[in-house]
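[1] Quick one, fold the following:
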Amino acid sequence: MKRHTIRAAGVAALISAFCSLGGLSGTAIAGQPQPWQLGLQEQASPVMGQLVSFHNLLLVIITVITLFVLALMGYVMFRFSAKRNPQATKTSHNTLLEVAWTVVPVIILVVVAVPSFRVLYFLEQVPESEMTIKVTGRQWYWDYEYPDHNNIAFSSYMVQEEDLKPGQPRLLATDTNVVLPVGTTVRIQITAGDVIHAWAMPAFGIKKDAVPGRLNETWVRIEKEGLYYGQCSEICGVNHGFMPITVEAVSKEKFAEWVEQAKLAYGTPSREVAQATPAR
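    As a prediction, this is how the structure comes out:
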């Protein structure tokens, strides 16, 4: 049994070397918060694209409302000051104004509601997928399974600060990345093994709760290669802030190569060995 464990570790090391030589680890970072960043992360999926468009629409509406209210307050303070208006008006009702301030907000809400429902439907309606991965949140790391690829399965832990390599972001890098192909519709099944977690990837527009005993679904179609970082977004315990997510998006050709290597290290035979190996 020990010999098999050593063999699996050796294959895992070969995968790491393959990633470095094949350009997987050297992929440009695309989804990561930046110092002094304003606004959302750059979109990397159709869902995030729609969320960004909806956000921009809301930004315009909110800006117009804010400027209008600011101008109205300025006008009222100037026009109806005590100096210019020593005798206060006795007016108590204005039918036109009362209709306007009731109808206009309704129109604004309808304008907001239509694209909002469209985005929600697009988000929740999982299209026909080309592959599936299963995500399980645990205290405090993530388990991943590829049921369509020889049941590849592994755990992903945060890289400790003293073990960080050049270019790896603190509190976001993981020892094992989730590798996904670009231009592929991926169904993501999310659950938890202990408490409620939340699998969140800002660049993909995904934030889905991982609930024990429940299987939630979402989807992603990554548009460009790169490294994308996320974190658990549910307060799940003392180490809540230390269970990041790293997704490595590669071409379909490189993904096929990775699958062949990963089958040896993380496929069904290796899972049996892993279960017999003491936990970290």
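
[2] From here on, just use CA atoms for contacts and neighbour counts.
    OK.

[3] Name the residue closest to the centre of this structure, please.
    With distances taken as Cα atoms, centre = their mean, M201 lies nearest the centre of the chain, 1.5 Å away.

[4] from what I can see that residue touches Q231, true?
    Yes: checked against Cα atoms under 8 Å, the pair M201 and Q231 is within contact range at 7.0 Å.

[5] Find residues that contact each of those two.
    Common neighbours of M201 and Q231, using Cα atoms under 8 Å, 6 or more residues apart in numbering, are I245.

[6] and the biggest helix by length in the chain, what does it pack onto?
    Across the chain, the helix with the greatest residue count (assigned by DSSP state H) is helix 46-79. For helix 46-79, the elements it packs on are helix 95-124, strand 216-221, judged by 3 or more Cα pairs under 8 Å, 6 or more residues apart in numbering; DSSP states H and E.

[7] Pipe those into TSV and attach distance to A88 and mean neighbour count per row.
    Formatted as TSV, the helices and strands packed on helix 46-79 follow (distance: least, Cα to Cα, whole Å; neighbours: other Cα atoms under 10 Å):
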stretch	distance to A88	mean neighbour count
helix 95-124	19	12
strand 216-221	60	20
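
[8] now those in a markdown table, with distance to M131?
    Converted to a markdown table, those look like this (distance: least, Cα to Cα, whole Å):
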| stretch | distance to M131 |
| --- | --- |
| helix 95-124 | 17 |
| strand 216-221 | 10 |
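
[9] on that earlier part again, and the angle for the longest helix of the chain with helix 95-124?
    Here the directions of helix 46-79 and helix 95-124 differ by 160 degrees (axes from the mean of the first three to the mean of the last three Cα atoms, to 10 degrees).

[10] Please identify the nearest residue in space to Q231, excluding sequence neighbours.
    P244 (4.1 Å; Cα to Cα, 6 or more residues apart in numbering).

[11] Three-state assignment for L227, please.
    Classification of L227 using DSSP: H, G, I helix; E, B strand; the rest coil returns strand.

[12] For L172, see how far away it is.
    Going from L227 to L172 by Cα to Cα, to the nearest Å gives 11 Å.

[13] shared neighbours of the two, anything?
    Joint contacts of L227 and L172 (Cα under 8 Å, 6+ apart) are T246.

[14] buried stuff in the host helix or strand of F18?
    Using DSSP states H and E, F18 falls within helix 2-22. Burial within helix 2-22, assessed by neighbour count using 16 or more other Cα atoms under 10 Å, is assigned to 5, 8-9, 11-12, 15-16, 18-19.

[15] One more, please, to line up against the first structure:
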Amino acid sequence: MDHVSWAIKKTRWSFLQTMICTSIGWEGKLYKMFRIYADYAEAWATGFQDPASDWMYAIIDLHDRIIFYLLIILAVVVWFLVSSMLNTDHMAHLHHGNALELLWTITPAVILWAIGLPSLRLLYMMDEILDPELSVKVMGSQWFWSYEYSDYVDNGVSIAFDSFMVSDADLELGDLRTLAVDNYLVLPINTSIRLLISSNDVIHSFALPSLAIKADAIPGRLNSTGLIINRPSTFYGQCSELCGVLHGFHAYRCSRCFYPFLPKLY
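    Model prediction:
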């Protein structure tokens, strides 16, 4: 058998295997078993990242509601505009209209109330930190991040490390350029977590879009925010405050672990 015939038969057999695996569902099961989750900003993205916390779900729901109201307003305005352009036979001369004035006063007020009340409620709820089981200190620097698990102490020493972005020359297969870091933050899922955020030099901003996290890191000031991660993934983010010449390379990575909570080290 020549090499060409052998290659053709091998290709046909590989194709047949793929079709059989797809038909019985094993390929899909294996894909789900070994799938690697990652949440990061994609090129030319026009929507939100996939939510991984209840706050992000609520923000997306509020956004969708506002877009729905705006589409209704746009449809009404376009309808009035087209009607006035097409209806050229009747020219109405109105000097006053109490009903019309009442309508265009009450309707915007109701729309603003429908938008503002859920937004204000969500804003206050996001500031609440619900009985944190884990506290992590996040310190921004030019141009790296430092993390400390202050709740985990061994012989008076807590777990702390610095996280630097991986340069282009050191990238490995599967790493994301300008997002991969050497050491990354690991957090448990389904656990109330408090982040204590500050800075060592200039103003930075710690943001994880999938978790609805964006908090400024200000020198001499300690900002706190809470989060509960409800699904396993690897979350990527970048500094969201112009902090100097290497601002675009000020990245961080947050990974999750499957344990509901890690034991304290005493």
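
[16] before we move on, the earlier item: which residue numbers in the second structure does whichever helix or strand comes after the helix holding F18 of the first structure align to?
    Using DSSP H and E, the next helix or strand after helix 2-22 of the first structure towards the C-terminus is strand 29-31. Using TM-score structural alignment, strand 29-31 of the first structure corresponds to residues 37-39 of the second structure.

[17] So what's the residue count around F78 of the first structure?
    Using other Cα atoms under 10 Å, F78 of the first structure has 13 other residues around it.

[18] Tell me how far the residue mapped onto it from the second structure lies from W79 of the second structure.
    Aligned counterpart of F78 of the first structure in the second structure: L86 (TM-score structural alignment). Per Cα to Cα, L86 of the second structure is found 11 Å from W79 of the second structure.

[19] what's the answer for N190 of the second structure, then?
    For N190 of the second structure, the distance to W79 of the second structure - Cα to Cα - is 48 Å.

[20] And those two? Which one has more around it.
    Set N190 of the second structure next to W79 and count neighbours by other Cα under 10 Å: N190 wins out with 17 against 12.

[21] Quick check: which element contains the more buried one?
    Residue-wise, N190 of the second structure maps onto no helix or strand under DSSP H and E.

[22] Next up, the contacts around it.
    228-231, 260 are the contacts of N190 of the second structure under Cα under 8 Å, 6+ apart.

[23] let's see 6 Å
    N190 of the second structure is in contact with 228-230, 260, counting by Cα atoms under 6 Å, 6 or more residues apart in numbering.

[24] Report the buried members of those.
    228-230.

[25] now I190 of the first structure: how far from W142 of the first structure?
    Distance of I190 of the first structure to W142 of the first structure, given as Cα to Cα: 10 Å.

[26] so what's in contact with these two at the same time?
    Shared contacts of I190 of the first structure and W142, counting by Cα under 6 Å, 6+ apart, come down to T136.

[27] Aligned against the second structure, show me the partner of F68 of the first structure.
    In the second structure, the residue paired with F68 of the first structure is V76, using TM-score structural alignment.

[28] S198 of the second structure: how many residues sit nearby?
    S198 of the second structure - counted by other Cα under 10 Å - has 27 other residues nearby.

[29] That one pairs with which position in the first structure?
    So, by TM-score structural alignment, S198 of the second structure is matched to T191.

[30] Report the separation between the residue lying closest to that match once chain neighbours are set aside and T132 of the first structure.
    Leaving aside its sequence neighbours, T191 of the first structure sits nearest to A210 (Cα to Cα, 6+ apart; 4.2 Å). Taking Cα to Cα as the measure, A210 of the first structure falls 16 Å from T132 of the first structure.

[31] So between these two, which is more surrounded?
    For A210 of the first structure versus T132, neighbours defined as other Cα under 10 Å are more numerous around A210 (27 against 17).

[32] Looks like that one contacts H197 (just checking).
    Yes: assessed by Cα atoms under 6 Å, A210 of the first structure is found in contact with H197 at 4.9 Å.

[33] the inter-axis angle of whatever helix or strand S198 of the second structure lives in versus strand 223-227?
    Using DSSP H and E, S198 of the second structure sits within strand 193-199. Counting by the same axes, to 10 degrees, strand 193-199 of the second structure lies at 150 degrees to strand 223-227.

[34] ok, then the element right after strand 193-199 of the second structure?
    strand 204-208.

[35] And the strands in the stretch 151-280 of the first structure, which stretches?
    Counting by DSSP state E, counting those that start in this stretch, the segments of the stretch 151-280 of the first structure that form strands are 152-156, 178-181, 185-192, 197-201, 206-210, 216-221, 226-232, 244-250.

[36] Next, format these as JSON lines and append distance to L123 of the first structure.
    Shown next, in JSON lines, are the strands of the stretch 151-280 of the first structure (distance: least, Cα to Cα, whole Å):
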{"stretch": "strand 152-156", "distance to L123 of the first structure": "26"}
{"stretch": "strand 178-181", "distance to L123 of the first structure": "19"}
{"stretch": "strand 185-192", "distance to L123 of the first structure": "12"}
{"stretch": "strand 197-201", "distance to L123 of the first structure": "14"}
{"stretch": "strand 206-210", "distance to L123 of the first structure": "9"}
{"stretch": "strand 216-221", "distance to L123 of the first structure": "7"}
{"stretch": "strand 226-232", "distance to L123 of the first structure": "18"}
{"stretch": "strand 244-250", "distance to L123 of the first structure": "19"}
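
[37] Pull up the gap between whatever residue of the first structure lines up with A160 of the second structure and V247 of the first structure, please.
    Under the alignment (TM-score structural alignment), A160 of the second structure pairs with A153 of the first structure. Per Cα to Cα, A153 of the first structure is found 15 Å from V247 of the first structure.

[38] Also E225 of the first structure?
    Counting by Cα to Cα, the gap from E225 of the first structure to V247 of the first structure is 10 Å.

[39] repeat for K2 of the first structure
    31 Å.

[40] Please name the residues that touch M243 of the first structure.
    By Cα under 6 Å, 6+ apart, the neighbours of M243 of the first structure are 140-141, 158.

[41] can I get the residues you listed in a markdown table with distance to E124 of the first structure and neighbour count?
    Formatted as a markdown table, the contacts of M243 of the first structure follow (distance: Cα to Cα, whole Å; neighbours: other Cα atoms under 10 Å):
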| residue | distance to E124 of the first structure | neighbour count |
| --- | --- | --- |
| W140 | 27 | 20 |
| Y141 | 25 | 19 |
| M158 | 29 | 22 |
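
[42] which one of those sits closest to V47 of the first structure?
    Nearest to V47 of the first structure among those: Y141, at 25.6 Å, using Cα to Cα.
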